[in-house]
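Colleague: Take a look and give me a structure for this.
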Amino acid sequence: MMRAWILPTLLLVSGSLIATASVVRGAFGAAVPLLLLFVLLAGLNSPLAFPRSVSALEAQRRSAVDGRPIVYWRAGCQYCLRLRIRLGRSAHQLHWVDIWRDPAGATAVRAANDGDETVPTVVVAGRPHVNPDPAWVRAQLSPST
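Modeller: Next up, the predicted model:
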């Protein structure tokens, strides 16, 4: 669980140090936008930017019932972030599994990717798709969900 917060924490600490250095030099006007930029980057790279993760077993159970795709992801992954942002509100219709928090999720991803933990891996109807186009993922959602 701590691995997911390393990058956001580093971004916040770096941004704070840079903003403090700007204030010390008397450039308060530059410090505020820099700090806001680092806070935004930290937020986007944190688990907070993603819908609540469930375990791989729970996601598989729910997907079997409602037919919604499962997205295996990890914090700090630029491709996962791209998928999440491009899905917009549709992202909440998917079952998200953080492979850094769930060893069974990591095992499922390795099984689908010849031993690699390549994310995002989206499982639709039992078939894994590695780093699919967000428009394709959105098209996999039924209109009733």
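
Colleague: Please make it C-alpha for all contacts and neighbour counts, starting now.
Modeller: Will do.

Colleague: Show the residue spans covered by the strands in this protein.
Modeller: Under the criterion DSSP state E, strands of the chain are mapped to 70-73, 95-98, 121-124, 127-130.

Colleague: Remind me what the second one packs against, helices and strands.
Modeller: What that stands for is strand 95-98. helix 56-66, strand 70-73 (3 or more Cα pairs under 8 Å, 6 or more residues apart in numbering; DSSP states H and E).

Colleague: And for that strand, what's in contact with it?
Modeller: 51-56, 59, 62-63, 68-75, 105 (Cα atoms under 8 Å, 6 or more residues apart in numbering).

Colleague: So among those residues, which ones count as buried?
Modeller: With neighbours counted by 16 or more other Cα atoms under 10 Å, the contacts of strand 95-98 contain buried members at 51, 53-56, 59, 62-63, 68-75, 105.

Colleague: rewinding a little: and the helices and strands packed on strand 95-98: which comes nearest L7?
Modeller: strand 70-73 (15.3 Å; Cα to Cα).

Colleague: quick one: contacts of that closest one?
Modeller: 59-60, 63, 80, 94-99, 105, 109, 119-124.

Colleague: please redo it, this time with the cut-off set to 7 Å
Modeller: Residues from elsewhere that reach strand 70-73 (Cα atoms under 7 Å, 6 or more residues apart in numbering): 59, 63, 80, 94-99, 105, 119-124.

Colleague: Show me how far that strand is from its chain's centre.
Modeller: 9 Å (Cα atoms, centre = their mean, to the nearest Å).

Colleague: swap in stretch 70-78?
Modeller: On Cα atoms, centre = their mean, the centre of stretch 70-78 falls 4 Å from that of its chain.

Colleague: Same question for stretch 60-71.
Modeller: How far stretch 60-71 lies from its chain's middle: 18 Å, per Cα atoms, centre = their mean.

Colleague: one more, for comparison:
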Amino acid sequence: MTPKPEAARSPKARRAMFVRRWRGAAIAIAAAGIVALITVTGGDRATGLVLTVALLVAGWLVSPVLFPRGPDWTTAQQLAQTRGVPLILWKPGCAYCIRLRLTLGTAGSRAIWVDIWADENAAAATRSLNDGNETTPTVITADGARTNPQPGWVKAQLKTS
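Modeller: This next block holds a predicted model:
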């Protein structure tokens, strides 16, 4: 059975997907709010400010905002092949995905990024490449797929494309 595209899922399934993608960010932002509240009501203001900012930055890092909204799995495969760039399967909150994205810097925007939690077909592809696991980042190039490759290797793949 072929998984349904995001638009064809029920409202309940779309809501669950949204919560799953934003859960880590929501927890970090809520913790920042609690720290800010405690600070305002009598805590050490300097420490409170530092903790609040750190939690907000952590919320941003684990949210889907750091990564542009990518195409669906089928379109991503076509784009990656046409452009000759790596296709990167990722998921929100993945520390290795965040490390890869930050290390690649602006060069990372040349790659095609697909959120496996937003696209069931991409999730299925990730599982097929990783012995049934949704291990990310999984980087697919013309030479094959690599799971959690070194950022330098991905950067080299982007330079040759």
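
Colleague: Need the max-distance pair from the contacts of strand 70-73 of the first structure.
Modeller: S63 and C80 (19.6 Å).

Colleague: sorry, back to before: please identify the deepest-packed of the strands of the first structure.
Modeller: Stretch with highest mean neighbour count among those: strand 70-73 (a mean of 28; mean count of other Cα atoms under 10 Å).

Colleague: mean shift of it relative to the second structure?
Modeller: Its aligned residues in the second structure lie a mean 0.2 Å from strand 70-73 of the first structure after superposition (mean Cα distance after the TM-score superposition for the first structure).

Colleague: Any chance of the strands of the first structure in JSON lines with distance to L7 of the first structure as columns?
Modeller: As requested, those are arranged in JSON lines below (distance: least, Cα to Cα, whole Å):
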{"stretch": "strand 70-73", "distance to L7 of the first structure": "15"}
{"stretch": "strand 95-98", "distance to L7 of the first structure": "15"}
{"stretch": "strand 121-124", "distance to L7 of the first structure": "21"}
{"stretch": "strand 127-130", "distance to L7 of the first structure": "23"}
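
Colleague: Any idea which of those gets closest to V137 of the first structure?
Modeller: Per Cα to Cα, nearest to V137 of the first structure of these: strand 121-124, 8.0 Å.

Colleague: returning to what we had before: which among the contacts of strand 70-73 of the first structure gets closest to A42 of the first structure?
Modeller: Scanning the contacts of strand 70-73 of the first structure for proximity to A42 of the first structure, where the rule is Cα to Cα, the winner is C80, at 14.8 Å.

Colleague: What's the match for the closest one in the second structure?
Modeller: Aligned by TM-score structural alignment, C80 of the first structure pairs with C97 of the second structure.

Colleague: burial measure for the aligned residue in the second structure for D102 of the first structure, as a count.
Modeller: In the second structure, D102 of the first structure lines up with D119, judged by TM-score structural alignment. For D119 of the second structure, the neighbour count with other Cα atoms under 10 Å is 19.

Colleague: which residues does W60 of the second structure contact?
Modeller: Here W60 of the second structure is in contact with 25, 66 (criterion: Cα under 7 Å, 6+ apart).

Colleague: That one and A80 of the second structure, how far apart?
Modeller: 27 Å (Cα to Cα, to the nearest Å).

Colleague: Chain neighbours aside, what residue packs nearest to the corresponding residue of the second structure for D133 of the first structure?
Modeller: Aligned counterpart of D133 of the first structure in the second structure: Q150 (TM-score structural alignment). Of all residues not flanking Q150 of the second structure in the chain, L100 sits nearest, at 7.9 Å (Cα to Cα, 6 or more residues apart in numbering).

Colleague: Wait, the one you found touches P151, no?
Modeller: Yes: judged on Cα atoms under 7 Å, L100 of the second structure makes contact with P151 at a distance of 5.5 Å.

Colleague: which stretches of the first structure form helices?
Modeller: Under the criterion DSSP state H, helices of the first structure are mapped to 3-24, 28-44, 56-66, 78-87, 103-112, 134-139.

Colleague: closest one to T145 of the first structure among those?
Modeller: helix 56-66 (8.6 Å).
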